[in-house]
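A.B. asks: Have a look; sequence and predicted model below, questions after that.
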Amino acid sequence: MNIVVLVKQVPDSGADRNLRSDDNTTDRGSANNVINEMDEYAIEEALRIKEAHGGEVTVLTMGPDRATESIRKALSMGPDKAVHVLDDALHGSCAVTTSRVLATALGTLDADLVICGAESTDGRVQVLPHMLAERLGIAALTGARTLTVEPGADGTVLTAERQTEEGYEVVSATTPAIVSVWDTINEPRYPSFKGIMAAKKKPVQTLSLADLGVPAAEVGSAGATSVVVEHSKRPPRSGGAKVTDEGSGGVALVEYLATEKFV
């Protein structure tokens, strides 16, 4: 089975994150950038499927030069190779144009199964798997907490438990398909020293917009369908209101809660 895992490099959610003052996009240059957490679970699931059913795992990333660090980290976990979509014109791309570029890149890889994290910790829009499925004309099994892969009469059958607020739904589809996963699906492996050394020699193909046949003017900030107009820092936390009980503390507390629309 030919499996492609989508991996995104994002600013570490545990550190301070900022937007650039010139164009209101994420300031990745000053951030501590890491693999998007959910994507590590996607990598692990792809490796488990490969170990059980054979095949090859390819990492696909769209990002600037520094995304190579995350590509090598992903490869150290066990995937076979990587594709890096790299072009300065991609800066400022929205989810819609990102899906167009990634769908075009996926079209060159002939994937049976595409796996990605259910969301990225920087954007958190959760729409990319659906957009890719629509562009590629394939099924989408999103928000999976479990995934089983079995041979079927018309191809490989994927069955997922889709996590919901009330519990889960059981959905299935035949390949080719895209699956997005939550962090409840598995426990990602740690890269071994052998894996880290081997990752340095694994092939990484770089593709530009010209290679994909996507016009630069239709992506990036120029082609974005949504932009951040302005931003400001979250105000510092201030001390809370204090209700002093002088015999009518209960009434004062209820009145305060009413003004804050809690009661």
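C.D. replies: Sure, I can see it. On a predicted model such as this, the values are computed, not experimentally measured, just so you know. Residues are numbered from 1 along each chain as shown.

A.B. asks: Going by C-alpha atoms from here, please, whenever you check contacts or count neighbours.
C.D. replies: OK.

A.B. asks: and the longest helix along the chain, what does it pack onto?
C.D. replies: Identified as the longest helix of the chain according to DSSP state H is helix 37-53. In terms of contacts (3 or more C-alpha pairs under 8 Å, 6 or more residues apart in numbering; DSSP states H and E), helix 37-53 is packed against strand 2-6, strand 56-62, strand 113-117, strand 177-181.

A.B. asks: Can I get these in a markdown table including distance to Ser238?
C.D. replies: Below are these laid out as a markdown table (distance: least, C-alpha to C-alpha, whole Å):
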| stretch | distance to Ser238 |
| --- | --- |
| strand 2-6 | 41 |
| strand 56-62 | 40 |
| strand 113-117 | 36 |
| strand 177-181 | 38 |
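
A.B. asks: Serialize those to JSON lines and add fields for mean neighbour count and distance to Thr97.
C.D. replies: Output for the helices and strands packed on helix 37-53, formatted as JSON lines (neighbours: other C-alpha atoms under 10 Å; distance: least, C-alpha to C-alpha, whole Å):
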{"stretch": "strand 2-6", "mean neighbour count": "25", "distance to Thr97": "16"}
{"stretch": "strand 56-62", "mean neighbour count": "23", "distance to Thr97": "12"}
{"stretch": "strand 113-117", "mean neighbour count": "27", "distance to Thr97": "17"}
{"stretch": "strand 177-181", "mean neighbour count": "26", "distance to Thr97": "18"}
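
A.B. asks: Against that first model, consider the following:
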Amino acid sequence: MKVLVPVKRVIDYNVKVRVKADGSGVDLANVKMSMNPFDEIAVEEAIRLKEAGIATEVIAVSIGVKQSQETLRTALAMGADRAILVVAAEDVHTDIEPLSVAKILKGVIDAEEPGLVLCGKQAIDNDMNATGQMLAALLGWSQATFASKLAIEGDSATVTREVDGGLQTIKVKMPAIVSVDLRLNEPRYASLPNIMKAKKKPLDEKTPADFGVDVTPRHTVVSTAEPKTRKAGEMVGSVDELVAKLKEKGAV
């Protein structure tokens, strides 16, 4: 069984994001980029499935700018077998919309015919949490979102999901789309020998046109602004004083 893992190049989660002075978007100049953390967890789970003898091949896919090669090489260094880069933008500030990403992934899946797609539940740059669900709808496949535990048994997958009320366990038929959550696993670090080996692993380049997909954005970013700075808190000496303050401010 092939396992396909979409990965996205995003601003490293340790970096403090800055907005451009003109408010036209996020400043990416000299900013460290890395693999989306949720996607990293998906790659790790796919590799574990291969190590367990359940998966035969792990394919990493990225859609975006040419620089996404670095992200794919990271996935290859972790243990993915090969990679596919769909160059869909020239400008690093261009974010391909989820529906376009899902359509391109459908084209890749139609060509590769994997039995399972593991993806991060969301990207930390736009927090859309939509691509996995859209892809499942386009393919007509089963889907399980927010997975914190995954077990493959024959032609079905048992997934424990993190929901507002606690944990929910469901069973879905394969092939399936599974979006992963933070507590599924802890991704491994790529060793130096594996980083060197990753340079020799196959990485194919495609374009959206190869899959008949138009990536022209349907939305326009009007302006971008940083969140307002929160006002400092105020200490109170008793519950009565707290209630009085809340009444004074109209909170109760």
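C.D. replies: Looks like it came in fine. Owing to the predicted nature of the structure, the values given are computational and were not obtained by experimental measurement.

A.B. asks: related to what we said a few turns ago, ok and the longest helix of structure 1 relative to strand 113-117, angle-wise?
C.D. replies: With axes from the mean of the first three to the mean of the last three C-alpha atoms, to 10 degrees applied, the angle from helix 37-53 of structure 1 to strand 113-117 works out at 150 degrees.

A.B. asks: Flag every buried residue along helix 37-53 of structure 1.
C.D. replies: 37-47, 49-50 (16 or more other C-alpha atoms under 10 Å).

A.B. asks: Kindly report the same for stretch 194-208 of structure 2.
C.D. replies: Ile195, Ala198, Leu203, Thr207, Pro208.

A.B. asks: and the first one, helix, strand or coil?
C.D. replies: By that I understand Ile195 of structure 2. Here Ile195 of structure 2 is helix, with the state taken from DSSP: H, G, I helix; E, B strand; the rest coil.

A.B. asks: Who are the contact partners of it?
C.D. replies: By C-alpha atoms under 8 Å, 6 or more residues apart in numbering, the contact set of Ile195 of structure 2 is Arg73, Thr74, Leu76, Ala77, Met78.

A.B. asks: okay, now the first one: neighbour count?
C.D. replies: By the measure other C-alpha atoms under 10 Å, the count of residues near Arg73 of structure 2 is 24.

A.B. asks: what residues are up against the spatially most central residue of structure 2?
C.D. replies: With distances taken as C-alpha atoms, centre = their mean, Gly120 lies nearest the centre of structure 2, 3.7 Å away. For Gly120 of structure 2, the contact set (C-alpha under 8 Å, 6+ apart) comprises Pro6, Val7, Asn36, Pro37, Phe38, Asp39, Glu40, Ile41, Ala42, Ser179, Val180, Asp181.

A.B. asks: Run through the residues that contact Gly195 of structure 1.
C.D. replies: Leu75, Ser76, Met77, Gly78.

A.B. asks: which SS state does Thr159 of structure 1 fall under?
C.D. replies: Reduced to three states by three-state DSSP, Thr159 of structure 1 is strand.

A.B. asks: Tell me where the stretch 101-250 of structure 2 has strands.
C.D. replies: Assigned by DSSP state E, counting those that start in this stretch, the strands in the stretch 101-250 of structure 2 fall at 116-120, 142-153, 156-163, 166-173, 176-180, 203-206.

A.B. asks: compared with structure 1, how much does the third one deviate?
C.D. replies: The one in question is strand 156-163 of structure 2. When structure 1 is overlaid, strand 156-163 of structure 2 sits 0.8 Å from its aligned residues on average, using mean C-alpha distance after the TM-score superposition for structure 1.

A.B. asks: For that strand, name the packing helices and strands.
C.D. replies: strand 142-153, strand 166-173.

A.B. asks: What is the burial count for the closest residue to Met1 of structure 2 other than its chain neighbours?
C.D. replies: Leaving aside its chain neighbours, Met1 of structure 2 sits nearest to Ala55 (4.9 Å; criterion: C-alpha to C-alpha, 6 or more residues apart in numbering). Neighbours of Ala55 of structure 2 under the rule other C-alpha under 10 Å: 19.

A.B. asks: and Ala55 of structure 2, what does it touch?
C.D. replies: Met1, Lys2, Val3, Ala46, Leu49.

A.B. asks: Now the residues you listed in CSV, please, with extra columns for distance to Val159 of structure 2.
C.D. replies: Output for those, formatted as CSV (distance: C-alpha to C-alpha, whole Å):
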residue, distance to Val159 of structure 2
Met1, 18
Lys2, 18
Val3, 16
Ala46, 14
Leu49, 14
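
A.B. asks: of the residues you listed, closest to Pro98 of structure 2?
C.D. replies: Closest approach to Pro98 of structure 2 among the contacts of Ala55 of structure 2 (C-alpha to C-alpha): Val3, at 20.4 Å.

A.B. asks: who's in contact with the closest one?
C.D. replies: Ala46, Ala55, Thr56, Glu57, Val58, Ile59, Pro114, Gly115, Leu116, Val117, Leu118.

A.B. asks: now with 10 Å?
C.D. replies: Val3 of structure 2 makes contact with 43, 45-47, 49-50, 54-60, 80, 112-118, 175 under the criterion C-alpha atoms under 10 Å, 6 or more residues apart in numbering.

A.B. asks: returning to what we had before: could you say which one of the helices and strands packed on helix 37-53 of structure 1 comes nearest to Ala241 of structure 1?
C.D. replies: strand 113-117 (40.9 Å).

A.B. asks: Onto which residues of structure 2 does that closest one map?
C.D. replies: Aligned by TM-score structural alignment, strand 113-117 of structure 1 corresponds to residues 116-120 of structure 2.

A.B. asks: one step back: closest to Thr25 of structure 1 out of the helices and strands packed on helix 37-53 of structure 1?
C.D. replies: Closest among the helices and strands packed on helix 37-53 of structure 1, using C-alpha to C-alpha: strand 56-62, at 15.8 Å.

A.B. asks: Ile115 of structure 1 is in contact with Asn2, isn't it?
C.D. replies: No: Ile115 of structure 1 is not in contact with Asn2 according to C-alpha atoms under 10 Å; the separation is 11.1 Å.

A.B. asks: Skip the chain neighbours and tell me the closest residue to Met196 of structure 2.
C.D. replies: In space, Met196 of structure 2 is closest to Ala77, 7.7 Å off (C-alpha to C-alpha, 6+ apart).

A.B. asks: should've said Gly249 of structure 1
C.D. replies: Per C-alpha to C-alpha, 6+ apart, closest to Gly249 of structure 1 is Val243, 6.6 Å.

A.B. asks: Determine the number of other residues adjacent to that neighbour.
C.D. replies: 13.

A.B. asks: Alright, I will stop here.
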